[in-house]
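A.B. asks: Below are the sequence and a predicted model for it; my questions follow.
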Amino acid sequence: MQSQDVAPRPAPAAGSASDPVVDVEQAEAALVEHYPRLVRLAYLVLPPGLGRSRRVLTAHALVQRALPRGKASASVIPAQSAGREGDPGYAFVRLQVVRAALEAGRPLKRLAWPKRAQLPPLLPQVWGLKLFPRSGGADELALDQRLSALTGPARAACVLRGLEKLPDGDVRKVLTAAGVADVDAALKEADSESAQYALLDSPEFDACSLQVRPTDLMRRRQHTKAALAAAAAVAVCGALLGMPGDGWGPDGAAAPAYAQNPAAQAALDPALLVKVPAAAWESSARTDFSVWPARGDLTGDSALLRRALAVWARPGGTVQVSATPGTPSGGPSGPPQLLYAGTVDNARVVILYDGLRIVRYAEPRDSTKGAALDFARVDGADQAQASAVVLGRADGNIRYLTAPWVTKAAERDLLKPGSGAMALPLTDGTTAPMAGPVQSGACTSWNVLQLTDASGTRLLTDLGELVPARLTTGRPGSVKDAAGAQGLRAWAPYACSLGAMRSSGVRSVNAWAYATQPLPDASGRADWVCTRAETWQGGGERVLAQFRTPGGTYGAVAAKGENVPACGAKDPQVLAGVLWKSGGGSWYLLAAGSRGTASITATGGVKGSAQGNLLAVKAEQGAQAGLKGTLVDGRAVNGLR
């Protein structure tokens, strides 16, 4: 449970006698809740000379070693975020991460024992693979190069200013506590990058959303034969580079083929690609990706299609490969279906479908270098979930390829349900570019795709994957699309919480208002809403219980769960609680269960019980409580945490 303090308290000065004592549990809770941010912070402060793969592993190792051994005093330094402000556990863990990252960048001394952070991490380790974040644009690359030229303390100052939004006074305190000798010099050196702080939230620096490549695969598989195979590979590559034209063979950025399997070779033949007639969907019993026709201006470009198939089968070392969770990334077992081949902005794009996966191949318009390959699992997609696929993203905008049964497309801001939708022109199923959701910084808008066909209108949101997620509302088991006026109003306060579900293989997200609770002290009525993300792999579902007070613009996450049946069609029961401060200054434990909850009991730091699905008990600020409920059929239900 999280406290929602409607009257923020001033934090004590760093290093004062009023500093709270941080125990292991408090620090661990902060580390788990803010783990991706802490890893990003460590990755940015670590010296770039380590290489991207080692920086990723070292960043994770430093964060995982940041917990105190017992108890330690931590300064409460404001973190400029509702989830971290005034949290001594987060302030302590952040300080340990900054200190360790700075130590890792210091050179080893001949007559001194190296510190733990200066040595390669024992754990985590990944053998045979290289891990690195997704590549960003030219601005991110330029920023990374400029950061690499700064000293470690200056990089830390940039990150604390730009990522953590700390004022210079608090940056001084963190750097001083981390052992920086000349803080003034670090701040002055960091001034040169103040205009680029927004880029620190880019996926380029997200060390938790990673891409994977093999390292010495051939050498690990063979010993003596490896040398011969490597020599043969060099000879083949040399021959390909000596060919006329752009210097690449027919397979483009694909790795060399060492075996000739007839079935595998057939899957790489562009002439055998399945191309569905344009009107097939109108008479088909199925309405999914299998009846999409082949579209785009390059469906007849055999060389492009050959390269796409070859890279799918065996991506070379320069190919950027990504896959949603639970999606196999192996080659096709037979000739796949062609959905699209055409020019999208500055890239040539091919989209293929093999019955289980959507595969997107993209290469620059003027070269086969810099190719990218993306996989998304789509088995079991119905008409609503097979409505659109991402063609490309550029400069914060997204282009979609829509299903042949889609008649209209529009863009709307989910945070502004009354603002109306802006029409998106469709050209052979391709939308004009639309602004994507704001994924970093303050959440001031959340743009979604609105599609209309003969069966109705639905909303889809981009969560950083090939297939957008469908948005619905209502009680689990009887949900409906959120495109109506009621659905739009229901989603508006909770749209920003969708950012927590990015890159998880999500197929749909439902928002269900499961309870309304009268607030103590005659403060009005609060809403309890459960948002649940269903995934394509059938596991890893994410559930958020959110609490919104009267007049509140946004909902606050009160509890969360992962891989739990709560709030789902199989078990719609949900129970959650929050510490709330009334306008009169009193603290309460508020809890609500879904319909069918017979009683609720609070345990731990707050004692109390109530009949029915609502509970309101006076509590102390910062109290830790557990919740247990009993359903009308006698079953027990635990509260989400």
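C.D. replies: The structure has been received and is ready for your questions. Numbers count the residues shown, from 1 in each chain.
A.B. asks: Please count neighbours and contacts with C-alpha atoms only from this point.
C.D. replies: OK.
A.B. asks: so G355 touches W292, yeah?
C.D. replies: No: the criterion here is C-alpha atoms under 8 Å, and G355 misses it with W292 at 11.9 Å.
A.B. asks: who's more crowded, these two?
C.D. replies: Taking other C-alpha atoms under 10 Å, G355 and W292 do not tie; W292 has more neighbours (26 against 16).
A.B. asks: one more structure, for comparison:
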Amino acid sequence: MEQQATAPRPLPSPVDVEQAEAALIEHYPRLVRLGYLVLPPSLGRNRRVLTAHALAQRALPRNRVVAGEQSGLPVPAPRGPDGSPADPGYAYVRLRVLRAALEAGRPRGRWQLPRPGQLPPLLPQVWGLRLFPRSGGADELALDQALASLSGPGRAAYVLRALELPADRDVRQVLAAAGVEDPGAAVLEADGLRAPAGSRDASLLESMEFDPCSLQARPTDLMRRRQHTRAALAALAAAVVCGILLGLPGDGWGPDGAAAPPYAENAAAQQALDPAKLTKAAPGAWKTADRPGFASWPARGDRLGDRELLHRALAVWARPGRSVQVTATPGTPSGPAAGPPQLLYAGEVGQAAVVLLHDGLRVVRYAESKSGDAGAAALDFARTDAADADTATAVVVGRADNNVRYLTAPWVDGVSVRDLLKPGEAPIPLRRGADGVTDPTPSPAPTSDCHGWPALQMGDRLVTDLGELTPARLTTGAPAAPRDVSGDRARAGWAHTACHLQTMRGQGVRAVNAWPYAAQQLPGGAGSAEWTCARAETWRGAGSRVLGLFQVSGARAAAPSTVVARAEDAAACGSRDPHVLAGVLWKSAAGTWYALAAAGGGDVRSVTASGGVRGSAPGDRLAVPAEAGAQAELSALLADGRRLSTLR
């Protein structure tokens, strides 16, 4: 067994900038792939691609250097046929890329400046497009998820051993030179990674799934980009008007806290700023409402009579100053109320004084320091039009230390917390105060490292926090009749789906439905697999996100399903068009590859594969032999003669 201690080696010969540049140009794709794989997955694929290219391009030395001089440790170079170092220049630039990629994933102190890679790169830059590697098969997706569970040094050790240096001694030397405190622990962590079966033939890291030089391009959110452009122009015009008004004499604007100066005197605007004009629902209005929603919530909290707090909240909403932190879910206007809004809550939550307001279209949360210092105020907007008893169950009133507190609807009898990744465990009761505010409860971690997913159980309803004011409702079943998540089968399905909710954070999601639309027997008697369509509906009606998921039976309860297809702003798998088609390349235990596909939504006559895989089968499922890495075009024939294509 190889010893953990690293034997000393002679330092490589000096490397000058010309030699390093030649190595960089010759091995550029290899270096960019290394940086892409080691960078934190939380950056997202588009930013990881651009950052990996930036790290490789910044790897050139400024003058003549020695490859090991910065760390004092030997840096193994790629080996030639005789086992001797082949290219010291490559070893040096590889070390520079690896060190920068590892630094990008290290946490930084509160007052510490960001390191290269922790901020979007200055160059290269791509405007108006999202770039990401081409999608691979199920094995590549599974390996990508497994790599995301490792630490930065663990990922680096796994990648170096798979692509660069087979000997653990050399891997530990490179990690030590790159600044890893415990290279041996990183190698042991990489040993514990369970690679998919497809990696037995060749390294899956060499596939196109992990090639940031062979890219697909898609447009950014066009509607959001247009809104941002308009908002920037409006902000510029407002700044000009403010500058003019500030230069005019006047009597000031009164105790408005963090609000900006008034633009002009307007009778309707002044009414919206008067706490006495705020509307309040009767305590029992929700019991007789035709459609219980936020409009039927009674006003609650221990500071309902604090006119100064209410006035500051209304003034900041009307004209937030520069110090106010303003957030809004996509598609939610952040302008002032057209008239006096409805008061939902005014009280103290932790170290903050909070006011919740509702104007029929939006729920607005104002928060300031409990001491009354409005200089650090926050203003959050969330669109909530057409809310009903199922989607107006709670509003976030406070966040701190990855914990969240909710104000619950008056019709909610009890609240408990359920971990979606542990479907067999009973939910834990969550205490609420007399005003309907819950105790702090953990929020799902905003990273790809998914070890648990807390959700609130309110009677039969299940909701979860996606980083917004209103939690998203979780359902299961066919799109035409989604139902609450109850029963062992529904909870087991959500245990495989929950971690994919991470991709839906901050999108203004109203509800997410996970529909297991097909079960398929795998070839060769290998058991069965389940196909699921997860669709996120937003409050604004546009911007839906659809995922096609594939899960082989026998997996552990918390194992996330494999994403085999995805679509943005599509009607598929929804109430308007319930049809869905997805496919995957699957490798049997005997080493045979198959193209699998399944369609849902009913009235499916046949499923056909063309291109790199050819075959057809009657009904809504397909399984035909294929070659590893084959690219197939799938389609399904519906009873009315229409052709259904895969999610994209």
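C.D. replies: Right, received. Where do you want to start? Treat the numbers as computed from the prediction; the structure is a model and nothing was measured.
A.B. asks: And D385 of the second structure, what's its match in the first structure?
C.D. replies: Matched across to the first structure, D385 of the second structure falls on D379, judged by TM-score structural alignment.
A.B. asks: Would you double-check that that match falls in a strand?
C.D. replies: No: according to DSSP: H, G, I helix; E, B strand; the rest coil, D379 of the first structure belongs to no strand; its state is coil.
A.B. asks: Check the spacing between T224 of the first structure and A231 of the first structure real quick.
C.D. replies: Separation of T224 of the first structure from A231 of the first structure (C-alpha to C-alpha, to the nearest Å): 12 Å.
A.B. asks: Could you check which of these two has the larger neighbour count?
C.D. replies: Neighbour comparison, T224 of the first structure and A231: the larger count goes to A231, with 12 against 8 (by other C-alpha under 10 Å).
A.B. asks: Which stretches in the first structure count as helices?
C.D. replies: Listed in chain order, the helices of the first structure (DSSP state H) span 24-33, 35-45, 52-64, 88-104, 138-148, 152-162, 168-177, 183-190, 217-221, 224-241, 262-267, 280-283, 302-313, 485-491.
A.B. asks: Reformat those as CSV; add distance to M501 of the first structure.
C.D. replies: Output for those, formatted as CSV (distance: least, C-alpha to C-alpha, whole Å):
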stretch, distance to M501 of the first structure
helix 24-33, 14
helix 35-45, 13
helix 52-64, 21
helix 88-104, 22
helix 138-148, 24
helix 152-162, 24
helix 168-177, 31
helix 183-190, 33
helix 217-221, 33
helix 224-241, 42
helix 262-267, 34
helix 280-283, 32
helix 302-313, 27
helix 485-491, 15
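A.B. asks: With Y588 of the first structure as the reference, name the closest of those.
C.D. replies: helix 24-33 (20.9 Å; C-alpha to C-alpha).
A.B. asks: Output the residue interval of the second structure matched by that closest one.
C.D. replies: Mapped onto the second structure with TM-score structural alignment as the criterion, helix 24-33 of the first structure occupies no residues.
A.B. asks: That helix: how far from the chain's middle?
C.D. replies: 21 Å (C-alpha atoms, centre = their mean, to the nearest Å).
A.B. asks: Spatially nearest residue to the match of D385 of the second structure (excluding sequence neighbours)?
C.D. replies: L356 (4.7 Å; C-alpha to C-alpha, 6 or more residues apart in numbering).
A.B. asks: just A260 of the second structure next, same as before
C.D. replies: That would be G321: by C-alpha to C-alpha, 6+ apart, it lies 4.3 Å from A260 of the second structure.
A.B. asks: Tell me who's in contact with the equivalent of Q486 of the first structure over in the second structure.
C.D. replies: Alignment note (TM-score structural alignment): Q486 of the first structure maps to R489 of the second structure. Applying C-alpha atoms under 8 Å, 6 or more residues apart in numbering to R489 of the second structure gives no contacts.
A.B. asks: Which position in the first structure pairs with the residue nearest to A260 of the second structure?
C.D. replies: Matched to the first structure by TM-score structural alignment, G321 of the second structure sits across from G316.
A.B. asks: was I right about P482 of the second structure contacting L474?
C.D. replies: No: using C-alpha under 8 Å as the test, P482 of the second structure is too far from L474 to be in contact (9.3 Å).
A.B. asks: The two: which is more packed in?
C.D. replies: Neighbour count, other C-alpha under 10 Å: between P482 of the second structure and L474, L474 has more, with 24 against 16.
A.B. asks: number of nearby residues for the match of D385 of the second structure?
C.D. replies: For D379 of the first structure, using other C-alpha under 10 Å, the count is 15.
A.B. asks: in the stretch 51-200 of the second structure, which spans are strands?
C.D. replies: For the stretch 51-200 of the second structure, the strands defined by DSSP state E, counting those that start in this stretch cover 129-133.
A.B. asks: residue range for stretch 569-581 of the first structure in the second structure?
C.D. replies: By TM-score structural alignment, stretch 569-581 of the first structure lines up with residues 575-587 in the second structure.
A.B. asks: ok, residues contacting that stretch?
C.D. replies: If you take C-alpha under 8 Å, 6+ apart as the criterion, stretch 575-587 of the second structure is touched by 137-139, 197-198, 478-480, 533, 548, 550, 564-565, 571-573, 593-602, 626, 628-630, 634-636, 644-647.
A.B. asks: How about the contacts made by L60 of the second structure?
C.D. replies: By C-alpha under 8 Å, 6+ apart, the neighbours of L60 of the second structure are 17, 20-21, 24, 93.
A.B. asks: now L31 of the first structure
C.D. replies: So L31 of the first structure contacts 38, 63, 67, 89-90, 93 (C-alpha under 8 Å, 6+ apart).
A.B. asks: tell me which of those residues is nearest to P167 of the first structure?
C.D. replies: Y90 (16.9 Å).
A.B. asks: before we move on, back to that, thought the match of D385 of the second structure was touching R507?
C.D. replies: No: counting by C-alpha under 8 Å, D379 of the first structure does not reach R507; the two are 10.6 Å apart.
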